[in-house]
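Chemist: I'd like to go over a predicted model; first the sequence, then the structure.
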Amino acid sequence: MKLTDRRKSEKLKLDQIMRVLFRLSRRLTIQLINGLFEEQFASEEVKSIHYGNAEFIKDEYDRIVGDLFLKLDTSRGIFHYHVEFQTLNDQSMVIRMFRYGFEKAMELAIGSGEGELPLLAFPRQVVIFLEENEAIGDRLSFKLRLPDGTETVYAVPVIRYWTLTPRDLQEKRLYALLPLQVFGSRKNMRRIAASHHSDEEKRRLLSKEFEQLKDTVERTLAVINELVTRQQLPLGDMDRILQVLSNILTYLYRNYGNEFVQMKQEVSTMIKTFIDPKMVKKGREEGIKVGIKEGIKEGIKEGIKEGIKEGIKEGKAEVAQNLLGLGVEIETIVQATGLTAEEVLKLGKKN
């Protein structure tokens, strides 16, 4: 594969990763919109959430995700939002935001009846800059002079993501953006890889950067752990967030850390050991709560299955006995624990 084709493929995969974060559960998506745009939507007043990706402008700028549009149909009316994820900044960024907003306003143009002026309503916009750049302020803006000579300022709010810690995201309830914490290492890794240092010095600097990356993963997982424990982060959302985290880490290791196999395994193990006991423990707790009335929910069963598959070998018999006590079918226990049906039956006789 040519270098340009590989970069396009990687960029497309990152686009897809970012879009996942805006398609989590309804509750987390509403929280994300509230946090990004300082709204106060309650879940019960939002009738539906619609997604639209504009394709009316083509360019070659270094964007990660461009033109993510959301529409909220609420009891208070219809609201439109535009979110742009960005790595690099340039003078034309705010101009492009204006063009994106204008094209969407044209698409949504309201009213052209007799005696009624058309209304071009821009969506609310925000640009999220992922990589550190002190030249980026709190907003992007330019001055617009109208035909009658009057002037107005067009401004788009900016979120300087690199200044936010996992705790900041927890406080702002921007849970969906937690996995992007590890993306902040890309700029330094890219700079080191492109430097004129010797290969040995590059390895030393990259090793140091990956150690910092491990610390970032630990702090991010600590926050996710609290959110799950407090039931503020559903298991399904947690699973998708951890998948995004793993995908970004894979991207970083593939591009800048092929030699750090052991470190990659350490980070992978860190995530797996976080998932395994939490899935089993949570599955058991939820099974006790709802198993009698509704049976174990599919998500909990999957959590138990995945937890066992990923490396929990000890305690299978205990888990199986607990599930038997809850009246779970033998077939489900076999799938969850890896034990044979005969082994499960023997455990049942012991009870």
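Modeler: Received, thanks. Since the model is a prediction, treat every value here as computed from it, not as a measurement.

Chemist: Going by C-alpha atoms from here, please, whenever you check contacts or count neighbours.
Modeler: Fine.

Chemist: Skip ahead from the longest helix along the chain and say which helix or strand is next.
Modeler: As assigned by DSSP state H, the longest helix anywhere in the chain is helix 261-294. Scanning forward in sequence from helix 261-294, with DSSP states H and E defining helices and strands, the next element found is helix 298-309.

Chemist: Would you mind getting the angle between that following helix and helix 261-294?
Modeler: For helix 298-309 and helix 261-294, the angle between their directions (axes from the mean of the first three to the mean of the last three Cα atoms, to 10 degrees) works out to 140 degrees.

Chemist: Which elements pack onto helix 298-309?
Modeler: Packing contacts for helix 298-309, counted by 3 or more Cα pairs under 8 Å, 6 or more residues apart in numbering; DSSP states H and E, involve helix 261-294, helix 330-337.

Chemist: okay, pairing it with this:
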Amino acid sequence: MDNEKNKTERIRLDETLKLLFDVSKPLVINIVNYFFNESFDVNQKYDVEFMATESADLNMELRKADLLLKIGGKQKFHFEFQLNGERFMVLRMFDYGYREAVKDTGTEDIPTIYFPKQAVLYLEEGRGIPDELKLKVVYPVTDKGKQEIVYTVNYFSETYADLKLSKEVSEMTEYIYTRGKAEGRAEGIREGKKEGIREGIKEGKAEGILETAAEMLKKGLDIELISEITKLPKEEIKKLQDKINNHNN
């Protein structure tokens, strides 16, 4: 019973993190900067595109990544959320990265492919989490000798990333709760006015929570999970769901 409960809680954590990435584009920049050691200017507006995550392998079977995004119309970033260790995770990452890369081979005489930057986020401590994610790729021997590369994927376990990740999740949650007054809050932040920030939070919180709950319903999250995240009563969420269904019909 306890194992089933823990499994459910882990799945909910997984779903929540994916949702937070999806509804809070400005804060995605902070997370990409951290996990990929990038230097995107957090004060600059970037085109953040959440890309289709399904692609077919050589056997024409659909494979799906957890999160694939493009920033500024150029660089791609691929995240996988793992609840525990998986022996061949690096093979899966290489496979997905390759299939994404060959979608665009460039226009030069020699086809060129670019792998997305990749990271695996382990959401809890547990058995089987590797010390490193590396894959050695050895090409056939030619007149130039043997060619080999070591393919490395960044990974972050709870023990390494929990402090930073919890901070970002906290910021994301605050952001989506108050997005009804996001512009006012952003103005307050730019001008350094703590009064403006507090006022934005106060005025936008109620509206922002309802907007967040509506987004969660549209993405198929269950009412119990939405209630846990937003602290809204289940009855109110059910009414919101009925309203959305009636609007769609």
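Modeler: Cool, the structure landed. All figures in this text were calculated on a predicted structure; none of them were measured in a lab.

Chemist: Could I get the TM-score for this pair?
Modeler: Both chains were compared after superposition, and using TM-score structural alignment, normalised by the length of the second structure their TM-score is 0.58; 181 aligned residues with a Cα RMSD of 4.1 Å.

Chemist: ok, back up a step: could you check the angle helix 330-337 makes with the longest helix of the first structure?
Modeler: With the same axes, to 10 degrees as the criterion, the two stretches helix 261-294 of the first structure and helix 330-337 enclose an angle of 160 degrees.

Chemist: buried residues in helix 261-294 of the first structure?
Modeler: 263-264, 267, 271-272, 274-284, 286-288, 291 (16 or more other Cα atoms under 10 Å).

Chemist: Quick one: the helices and strands packed on helix 298-309 of the first structure as a markdown table, columns for distance to residue 39 of the first structure too.
Modeler: Below are these laid out as a markdown table (distance: least, Cα to Cα, whole Å):
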| stretch | distance to residue 39 of the first structure |
| --- | --- |
| helix 261-294 | 32 |
| helix 330-337 | 42 |
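
Chemist: so which of these gets nearest residue 171 of the first structure?
Modeler: With Cα to Cα, the closest approach to residue 171 of the first structure among those belongs to helix 261-294: 21.8 Å.

Chemist: for the closest one, packing partners?
Modeler: In terms of contact count using 3+ Cα pairs under 8 Å, 6+ apart, helix 261-294 of the first structure is assigned the packing partners helix 199-229, helix 235-256, helix 298-309.

Chemist: just so I know, which of these lies nearest residue 25 of the first structure?
Modeler: Between residue 25 of the first structure and these, the tightest spacing by Cα to Cα is seen for helix 235-256, at 6.5 Å.

Chemist: chain center to the closest one, what's the gap?
Modeler: For helix 235-256 of the first structure, the gap between its own C-alpha mean and the chain's C-alpha mean amounts to 9 Å (Cα atoms, centre = their mean, to the nearest Å).

Chemist: and if you look at stretch 49-66 of the first structure?
Modeler: The gap between where stretch 49-66 of the first structure is centred and where its chain is centred comes out at 17 Å by Cα atoms, centre = their mean.

Chemist: Next: stretch 155-166 of the second structure.
Modeler: Relative to the mean C-alpha coordinate of its chain, stretch 155-166 of the second structure is positioned 14 Å out (Cα atoms, centre = their mean).

Chemist: cool, and stretch 214-221 of the first structure?
Modeler: On the basis of Cα atoms, centre = their mean, stretch 214-221 of the first structure is displaced by 15 Å from the centre of the chain it belongs to.
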